[in-house]
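Colleague: Sequence first, predicted coordinates after that:
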Amino acid sequence: MSPEQLDRHLQQTLPHGRVAETRPAGCPAIRLYLFDPAVLEGPLSHDEAQAVVDEPAYWSFCWASGQVLAGWILAHPERVAGKRVLDFGSGSGVVAIAAALAGAQEVIACDLDPAALDAAQANAALNGVTLSRCEDWYRRPGDLDVITAADVLYDPDNRHFLAEFRSAAPSVLLADSRVKVLGDDTYRRQAVIEGRTWPDLNEFEEFNRVRIYHAGS
């Protein structure tokens, strides 16, 4: 998967969009192909803005929680080393790549968006690691040791995944900046770390405080 192919994915939403290689400020050890803000010479047209809302290319940004969890995993490699990891809602693949760099036996990027899985694999190659792919959480492989997930609770309807993650693997690592109270006491907070989406979307400051949780053994 080449950057040019990622450009074509992005241009389905933004005709002039393109990706560029960058190192997110929150995890500079990892290189990613992300949206290049230099293409925005002015405000988006109404049609472009509507397309972004209707079919957002989430994978073309590295969200704050993903950066923070990736950096935390690189600082705590023992949490994933030698284990089989599934990264839920993988997006750009930053967390999955961090797990692979930290010595995971296998890392599976799971995302409903085939373009996101293409991006995750392209970004993995950029960092000299490989990822398996899974397009359907409910058809995921078995024998998982760790589930990772970042920025997946923005929709209240996704809260049920908290229990599903715990049922799918003995260990869960979760990062979120939107929900202050998970409502599930089995998730124990490990750290609170500042982070910003890359490229920066100038989000509210409250969304830049990322909480990392662990559930299980």
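Modeller: Sure thing, it's come through. As the structure is a computational prediction, the values presented were derived from the model and not from experiment.

Colleague: can we go C-alpha only for contacts and neighbour counts from here?
Modeller: Fine.

Colleague: Once you drop chain neighbours, what's closest to A191?
Modeller: Closest residue to A191 in three dimensions, ignoring its sequence neighbours and counting by C-alpha to C-alpha, 6 or more residues apart in numbering: I212, at 5.3 Å.

Colleague: Give me the distance between that neighbour and R133.
Modeller: Applying C-alpha to C-alpha, to the nearest Å, the value for I212 to R133 is 24 Å.

Colleague: if we can go back for a sec, helix or strand: which one has the residue nearest to A191?
Modeller: strand 209-216 (DSSP states H and E).

Colleague: Which residues in that strand does the neighbour count mark as buried?
Modeller: Neighbour-count burial for strand 209-216 flags 209-215 (criterion: 16 or more other C-alpha atoms under 10 Å).

Colleague: Next, format these as JSON lines and append distance to A29.
Modeller: Listed next are these as JSON lines, based on distance: C-alpha to C-alpha, whole Å:
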{"residue": "R209", "distance to A29": "21"}
{"residue": "V210", "distance to A29": "19"}
{"residue": "R211", "distance to A29": "21"}
{"residue": "I212", "distance to A29": "19"}
{"residue": "Y213", "distance to A29": "22"}
{"residue": "H214", "distance to A29": "23"}
{"residue": "A215", "distance to A29": "26"}
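
Colleague: okay, pairing it with this:
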Amino acid sequence: MNNASPQDFVRDNTALTTTPLLPEIQLHLATEVTPLWQATEETLAATNLPPPYWAFAWPGGQAVARLLLDRPELVAGRSVLDFAAGTGLVGIAAMKAGAARVQCCDIDRFSLAAIALNAEANGVEVKAVSADLVGRPLPGIDVVLAGDVCYEKPMAERVTAWLREIATTGTLVLLGDPGRAYFPAGGVEKVASYTVPTSLELEDREARETAIWRLLANA
């Protein structure tokens, strides 16, 4: 097991399933939180691996994905970046909604493996990108999508400031958020909201009202 590839690790520690909000999309997801966390720590501790966020469909991402399937005109024919992609759920939804091309960006190599497996399971092609894009320009990107990126203050502030700069170029920036503590208080415009069923292992309630916000350039 110590020699398992990232894709093998994803396959061995998840099940291919769907979420109630998104029956159209199959994902390799952890069926229980604790066993996967333990497997990550025990089997891969030497690699300084981050927590396995890639194995869960977080509410913000689910809401953005649902919006794209309900309103495909937001991404149809456009070039899309799924930022901090995790499972790749949002990027996969964008492709299913008719995006011309999608990049799914994450710095966790296990996330990149999950993205590849999940895209294959859904019969779509996305480009998995391993890079910290924060602070960089995004030439050629028409839409930036992100879910649940405001759970830690330093990251939320850094990412929000960068995405506001991206929005000044005319890029559409949509953020899915279930009321995280560090989501910006202003400079956003609500696009839609969904009630997302959740697990009490991950959240403090069985469903979270989750909004999708357009991030405005000037705030």
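Modeller: Perfect, I can see it now. Here the structure is a predicted model, which means the values were calculated and not measured.

Colleague: And the TM-score between them?
Modeller: Once the chains are laid over each other, their TM-score by TM-score structural alignment, normalised by the length of structure 1 reads 0.80; 204 aligned residues with a C-alpha RMSD of 3.3 Å.

Colleague: now the strands for structure 1?
Modeller: 19-22, 32-35, 84-88, 106-110, 132-134, 146-150, 171-176, 188-194, 209-216 (DSSP state E).

Colleague: With distance to A64 of structure 1 added, can I get these in a markdown table?
Modeller: Listed next are those as a markdown table, based on distance: least, C-alpha to C-alpha, whole Å:
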| stretch | distance to A64 of structure 1 |
| --- | --- |
| strand 19-22 | 15 |
| strand 32-35 | 14 |
| strand 84-88 | 16 |
| strand 106-110 | 18 |
| strand 132-134 | 23 |
| strand 146-150 | 9 |
| strand 171-176 | 9 |
| strand 188-194 | 8 |
| strand 209-216 | 7 |
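
Colleague: Structure 2: helices as residue ranges?
Modeller: Here structure 2 has its helices, by DSSP state H, at 6-12, 33-44, 59-70, 89-96, 109-121, 153-167.

Colleague: Out of these, the one nearest V134 of structure 2 is which?
Modeller: With C-alpha to C-alpha as the criterion, V134 of structure 2 lies closest to helix 153-167 of the helices of structure 2, at 6.3 Å.

Colleague: Show me how far the closest one is from its chain's centre.
Modeller: The chain centroid and the centroid of helix 153-167 of structure 2 are separated by 16 Å under C-alpha atoms, centre = their mean, to the nearest Å.

Colleague: for structure 2, which residue is closest to the average position?
Modeller: Central residue check for structure 2 by C-alpha atoms, centre = their mean: the C-alpha nearest the mean position is that of A85, 3.6 Å away.

Colleague: Quantify the burial of the aligned partner of H28 of structure 2 in structure 1 by counting its neighbouring residues.
Modeller: Under the alignment (TM-score structural alignment), H28 of structure 2 maps onto Y33 of structure 1. Per other C-alpha atoms under 10 Å, the neighbour tally for Y33 of structure 1 reads 25.

Colleague: related to what we said a few turns ago, out of the strands of structure 1, flag the one nearest A51 of structure 1.
Modeller: The nearest among the strands of structure 1, by C-alpha to C-alpha, is strand 32-35 at 15.3 Å.

Colleague: on that earlier part again, need the max-distance pair from the buried residues of strand 209-216 of structure 1.
Modeller: Between any two of the buried residues of strand 209-216 of structure 1 (C-alpha to C-alpha), the greatest distance is 19.8 Å, for R209 and A215.

Colleague: Aligned against structure 1, show me the partner of the residue nearest to the centre of structure 2.
Modeller: Checking TM-score structural alignment: A85 of structure 2 goes with S90.
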